[in-house]
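just coords:
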């Protein structure tokens, strides 16, 4: 087994606990994640990773994740829905020292973001999730696991509601499912089943789009994520 670096910072010479956040968002039929730059020679040069950091003594992993989403991800936590993903504890996952990371998946609707939160900057930006690779630490594996968890969860829960605007058409809902699953759904069967489940509430208004017939608008009947076979 490769030994940990003796040049590691003093606070990393013993096992410490960190948290990392895989922040998901869907825009224009593409699933995105939030990344930050990592430049820590000689281990990483001009790399990128998910927002994360070491827990403070008074923090739980969840509380630290909310702080890091705001401080490093630069996103208002009032928009965020959080679920714990996995604990990454490989001995050499951080070349600077022994760090155990509690990873979370975070979900935010595109329309809930401010103009500043939508923008890409040198400090933080959005990357297409399905093609992202060569991340620092073990974040490639973290991303793979996060996408797999998201795909699984949208099959048997209403988690997708945390990526949707408050009001949407059935076409918009179908498109977000397809962007996550990277698969085309049967439009007729999808609509028939989703309406039969009773998880949506039809709104007394419609959405106009060009010359097309106005489409019915819906919202989720409950803000809570519930277990139900959707797909």
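Great, that's in hand. The structure displayed is predicted, hence computed values, not measured ones.

only C-alpha atoms for contact and neighbour calcs from this point on.
Will do.

any idea which helix is longest in this protein?
In the chain, with assignment by DSSP state H, the single longest helix is helix 139-156.

who's in contact with the following helix or strand past that helix?
Using DSSP states H and E, the helix or strand that follows helix 139-156 in sequence is helix 170-181. Residues from elsewhere that reach helix 170-181, judged by CA atoms under 8 Å, 6 or more residues apart in numbering: 26, 29-31, 147, 150-151, 154, 160, 164, 184-185, 187, 190-191, 216-218.

Next one: residue 111 from residue 166, what distance?
Distance of residue 111 to residue 166, given as CA to CA, to the nearest Å: 9 Å.

An error on my part: the question was meant for residue 39.
38 Å.

And these two? Which one has more around it.
Using other CA atoms under 10 Å, the more surrounded residue of residue 39 and residue 166 is residue 166, with 15 against 12.

Quick check: residue 208 vs residue 171, distance?
Between residue 208 and residue 171 the computed distance is 13 Å (CA to CA).

which of those two has more neighbours?
Counted by other CA under 10 Å, residue 208 and residue 171 do not tie: residue 171 has more neighbours, with 15 against 11.

Below is structure B, check it against A:
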């Protein structure tokens, strides 16, 4: 087979920035790197694309291997190609971010990767340019969440308004006016109120809600803005 002349090969990898929410804290999933360089240091989950894989397929495979989950929210973020980003060999990495429900993940945990969840404000120093990837992913999520209801991907099937508000506050790292939030989220028509309450935090309790999936699909392109300015 013919090849391009005088061209050096470049490796292509995929890195997955996996966010989860446990009802109280927004978290990032990290692993201990198993090989040199930077062995045993904290890293995003990633790998090289297979010979017969496309980029999306490689990202989906990596996510499945680590979490056991498929059909989750997965979006391509950015390509990183600084010549010296990997000290071993010239490597271009295409970053993806995923939004998953931690409770689902815990049931599918694959122990071989020694993965751990970290609160966003407690994330350790990461290898290579992975810190930049996380910052870029959070900026993209903040932008997307103001336009589309993507944060519901992080929630369990049943959730309370306080849990939803806490999630938005952590994503934007900013407090939200409670009454204004309830008014806007109610006006969106996306929530279905449930008869039971969560009484784990107070005697009075808070009603559970479910996402109206049909309205979610219909309104995905015209979601309410929560009028929070990202930092």
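Cool, the structure landed. This structure is a prediction, so every number in the text was calculated from the model and none was measured.

about what we covered before: Produce a ChimeraX select command limited to the buried residues of the contacts of helix 170-181 of structure 1.
Listed next is the ChimeraX selection for buried residues among the contacts of helix 170-181 of structure 1, using 16 or more other CA atoms under 10 Å:
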select :26,30,31,147,150,151,154,160,164,190,216,217,218
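
Show me what residue 84 of structure 1 aligns to in structure 2.
Alignment note (TM-score structural alignment): residue 84 of structure 1 maps to residue 76 of structure 2.

typo on my end, it should be residue 32 of structure 1
In structure 2, the residue matched to residue 32 of structure 1 (TM-score structural alignment) is residue 27.

Sticking with that match, tell me its helix or strand.
Using DSSP H and E, the element containing residue 27 of structure 2 is strand 26-32.

same for that strand, what does it pack against?
In this structure, strand 26-32 of structure 2 packs against strand 11-21, strand 42-43, strand 116-119, helix 161-172, with contacts taken as 3 or more CA pairs under 8 Å, 6 or more residues apart in numbering; DSSP states H and E.

Could you point out the helix or strand that follows the last one?
To tie it back to what came earlier, the one meant is helix 161-172 of structure 2. Where DSSP H and E defines the elements, the next helix or strand beyond helix 161-172 of structure 2 is helix 178-187.

Could you do the shortest one as well?
On the C-terminal side of strand 42-43 of structure 2, the closest following helix or strand by DSSP H and E is strand 45-48.

Superpose on structure 1 and give me the mean offset of that following strand.
Superposing on structure 1 and averaging over aligned pairs (mean CA distance after the TM-score superposition for structure 1), strand 45-48 of structure 2 comes out at 0.6 Å.

What range does that strand cover in structure 1?
Using TM-score structural alignment, strand 45-48 of structure 2 pairs with 51-54 in structure 1.

same thing with stretch 177-190 of structure 2?
Counting by TM-score structural alignment, stretch 177-190 of structure 2 lines up with residues 186-199 of structure 1.

quick one: buried residues of the matching stretch?
Across stretch 186-199 of structure 1, burial judged by 16+ other CA under 10 Å covers 190, 194.

which other residues reach it?
For stretch 186-199 of structure 1, contacts defined as CA under 8 Å, 6+ apart pick out 170, 174, 200, 220, 221, 222, 230, 231.

Pick out whichever of these sits closest to residue 121 of structure 1.
Of all the contacts of stretch 186-199 of structure 1, residue 121 of structure 1 sits closest to residue 174, with 30.5 Å by CA to CA.
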